[in-house]
Structures are given as structure tokens and as C-alpha cells.
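Undergrad: Next comes the sequence, and after it the predicted model I'd like to discuss.
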Amino acid sequence: MFEIRVITDPADTNRVTDALSAAFDTGPARQYPTRDGKRTRLYVTADHRPEPGPWPTPEEAYVLAPSIIREIGWTAQTAADKPLGETLSREFWLRKAALLDRIALSEEEDGVNDDAVEAATEAARQLIAYDRDGEGDYHGTPYWPEHPATTANPRGYVRQEYATLT
């Protein structure tokens, strides 16, 4: 366990504490004005986050998933039924990313090398951005959207989040 001291502009206090809590397992931030009263001193007790476990395997994540054909139909229908000006739900982005991941896995297994992997990775990044922007109700166990492992393995993040649906 260690303590972090940061001197920051008062307007940046929330951004700094959010970044610290994303990087470390932190306690509440203690705030004090600097001597000149123009900035804020933050004191945060922190510890390294425990190493998370492995990503769910595709078999674990998709064990109860509907067929790929059914998911294609659901995804297309949901996108077509979206009222103009409304944003699509997290469920849509998650199911779309999982569908494309499953297609890419199938093609990888068959030795086919086309755009499926790229499409699955891009869909996973869209889900991560949705969750990172605070739109989604992600589970983040063991990886949250800002975790470096999520950036390195976006399709693993999709599997983690999809596994919580079933």
C-alpha cells in the first residue's frame, strides 16, 4: 500500500481521481487547498490492483448463445427498428460484437483469412467505447473498459461481458 499526492487545478480534481482509481485500487481522496489557495492537494491511499484471471473462453462465453443465424436476424431487426434520433442500446452493441466474434472464431477455425477478425475487433472497440463513455452498464469483472488488457484484447472483453448475460 502507498500514498499518492497530487497537486492539481480544482477543475481537474474529478478527472485525476477517476484516472487514479482506474489505475489503482484506491481509497477516498482527501482534498486540501494549496497554501496559495489556487490549486488543490489530493492525497489518495492506493494499492496495486490484483492480477485478474484469464478471459472467458469462447466456449464459456457463448455456451447458451442463440444460433448465429438467429443473432443476425435480431441484430438486423433491432437496427432497422431504431427510431430516428435514438441511440442503440448496450444490448445491441454487445450482441453485435459477440455475433461478429463468433463469426470470426468460426472462420479462424476453418482457416479462412478475411475481414471477419477485423470486423469483430472493431465491433468490440465500439462496445468498449460505449462502456467507457458511461453509456453502458458493464460488469468489468475482472477487466473494466479502461484496463490495458481490454485495449490489448477487445474481443476478450466482449466474451467477458457476454458471459454475464447468460
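TA: Nice, thanks for sending it over. This one's a predicted model, so the numbers in the text were calculated from it and none came from an experiment. Residues are numbered from 1 along each chain as shown.

Undergrad: When you work out contacts or count neighbours from here on, use the C-alpha atoms and nothing else.
TA: OK.

Undergrad: Confirm for me that D137 is in contact with I128.
TA: No - using Cα atoms under 8 Å, D137 makes no contact with I128, being 11.1 Å away.

Undergrad: neighbour-wise, which of these two wins?
TA: A direct count of neighbours by other Cα atoms under 10 Å for D137 and I128 places I128 higher, at 24 against 12.

Undergrad: after the helix or strand encompassing the more buried one, next one along is what?
TA: Remark: I128 resides in helix 116-132, with elements defined by DSSP states H and E. Proceeding C-terminally, helix 116-132 gives way to helix 148-152 as the next helix or strand, assigned by DSSP H and E.

Undergrad: Which strands and helices lie in contact with that next one?
TA: Packed against helix 148-152, as judged by 3 or more Cα pairs under 8 Å, 6 or more residues apart in numbering; DSSP states H and E, are no other helices or strands.

Undergrad: in it, what's buried?
TA: T150 (16 or more other Cα atoms under 10 Å).

Undergrad: so how far is that helix from its chain's centroid?
TA: Put simply, helix 148-152 sits 9 Å off its chain's centre (Cα atoms, centre = their mean, to the nearest Å).

Undergrad: for the helix holding I128, packing partners?
TA: Under the contact definition 3+ Cα pairs under 8 Å, 6+ apart, helix 116-132 sits against helix 90-109, helix 154-163.

Undergrad: one more time with 6 Å
TA: Applying 3 or more Cα pairs under 6 Å, 6 or more residues apart in numbering; DSSP states H and E, one finds that helix 116-132 contacts helix 90-109.

Undergrad: Second structure for comparison follows:
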Amino acid sequence: MFEIRVICDPTDSDRVSAALSAAFTTGSVRQRPTHDGQRTRLYITADHRPEPEQRPTPEEAYALAPSIISEIGWTARTAADKPFYDGLNREFWLRKAALLDRIALSDEADSVTSDAADLSTRAAQRLMELDGTAVICDPRRYVRQQYAHWAKNQ
């Protein structure tokens, strides 16, 4: 545990507090004016966040996954039912991102150049947006973690 002291403009104190809370596990923020009264001193007790949950390897994440061909079919049928992507739910984006990740992994293993990795990352970012996740991590690893959890509970 450690103490952080920040001197900032009073209008920035909420933003600074929020940023520190996002980076650390924090206690309450104590505010005091600086001696000249022009700025604010923030005192925050903080600690490092616990280590993030172990992310599964691709092999672990996709151990229960249907074949790539089967997932292409499912994704195409689901997208065709909702052509404007308006009502597509989390399962669609999770499975689509996982499918694209699996294709990208296959291409990488075979040293094939394609846009699968980029498409996989973009689909993963869409999933993270749906989840309201502000996780700072590789989006494709996030998909693997989420897919492994989803597949285990199916």
C-alpha cells in the first residue's frame, strides 16, 4: 500500500481521482487547498490491483469450439437474419470474434498473409464495447477468455 499526492487545478480533481481509481485500488480521496489557494492537493491511499485472471491459451479457449466451417455457417445465418447488425447480441459478436481469431491463428501458424488478424481485433473491440469493458489488454486475448467462459457454461 502507498500514498499518492497530486497537486492539480480544482477542476481536474475528479478526473485525476477517476484515473487513479482506474489504475489502482484506492481508498477515499482527501482534498486540501494548496497554501496559495490556487490549486488542490489530493491525497489517495492506493494499492496495486490484483493480478488479472489468467488468460487461457488459444488451445484451451477453443477446445470445445465447433469446427471453423460450422461457425462460419452459424455466423452467416445469424447475420442474414439481422442484416443491419442492429439487434445482434453478445453471443454473435463473441462467436464472430472467436471465429476470426481462430482463422487468424491458423493463418499465423501457416505464415499466410491475410487481414484476419485485423478483422479479429476489430470484432473483439466491438465485443469489448458491448461488454462496457475498459480493459487494457490485447482484444484477441479478451475474446479467448470470454469464449472459454462462455463455452464452459453452454
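TA: Yes, it's here. What you see is a predicted model, and the numbers here were worked out from it, not measured in a lab.

Undergrad: about what we covered before: just the angle for the helix holding I128 of structure 1 relative to helix 90-109, thanks.
TA: Helix 116-132 of structure 1 and helix 90-109 are oriented at 150 degrees to each other (axes from the mean of the first three to the mean of the last three Cα atoms, to 10 degrees).

Undergrad: quick one: contacts for the most centrally placed residue in structure 1?
TA: By Cα atoms, centre = their mean, structure 1 has its centre lying nearest to P145, at 2.6 Å. Applying Cα atoms under 6 Å, 6 or more residues apart in numbering to P145 of structure 1 gives the contacts 128, 132.

Undergrad: Tell me how far E129 of structure 2 lies from D138 of structure 2.
TA: 14 Å (Cα to Cα, to the nearest Å).

Undergrad: swap in G27 of structure 2?
TA: Distance of G27 of structure 2 to D138 of structure 2, computed by Cα to Cα: 28 Å.

Undergrad: same deal with G87 of structure 2?
TA: Between G87 of structure 2 and D138 of structure 2 the computed distance is 26 Å (Cα to Cα).

Undergrad: do A79 of structure 2 as well
TA: Distance, A79 of structure 2 to D138 of structure 2, using Cα to Cα: 25 Å.

Undergrad: looking at structure 2, which residue lies furthest from center?
TA: Max distance from the centre of structure 2 (Cα atoms, centre = their mean): D36, 42.1 Å.

Undergrad: Just confirm that one is within a strand.
TA: No - counting by DSSP: H, G, I helix; E, B strand; the rest coil, D36 of structure 2 falls outside a strand, being coil.

Undergrad: Could you pull up the residues touching it?
TA: D36 of structure 2 makes no contacts at all, as judged by Cα under 6 Å, 6+ apart.

Undergrad: Repeat that for the one 4 residues further on.
TA: Contacts were defined as Cα under 6 Å, 6+ apart; by that measure T40 of structure 2 touches 7-8, 10, 32-34.

Undergrad: what does D115 of structure 1 give?
TA: With contacts taken as Cα under 6 Å, 6+ apart, D115 of structure 1 has no neighbouring residues.

Undergrad: what helix or strand is R41 of structure 1 on?
TA: For R41 of structure 1, the host element (DSSP H and E) is strand 40-47.

Undergrad: after that strand comes which helix or strand?
TA: Later in the chain than strand 40-47 of structure 1, the nearest helix or strand by DSSP H and E is helix 58-61.

Undergrad: Give the aligned range of that following helix in structure 2.
TA: Mapped onto structure 2 using TM-score structural alignment, helix 58-61 of structure 1 spans residues 58-61.

Undergrad: Give me the buried stretch members for the matching stretch, please.
TA: By neighbour count on 16+ other Cα under 10 Å, the buried set for stretch 58-61 of structure 2 is 58, 61.

Undergrad: so how far does that stretch sit from its counterpart in structure 1?
TA: Once fitted to structure 1, stretch 58-61 of structure 2 is off its aligned match by 0.8 Å on average (mean Cα distance after the TM-score superposition for structure 1).

Undergrad: Give me the contact list for that stretch.
TA: With contacts defined as Cα under 6 Å, 6+ apart, stretch 58-61 of structure 2 is touched by 144, 148.

Undergrad: Alright, that wraps it up for me.
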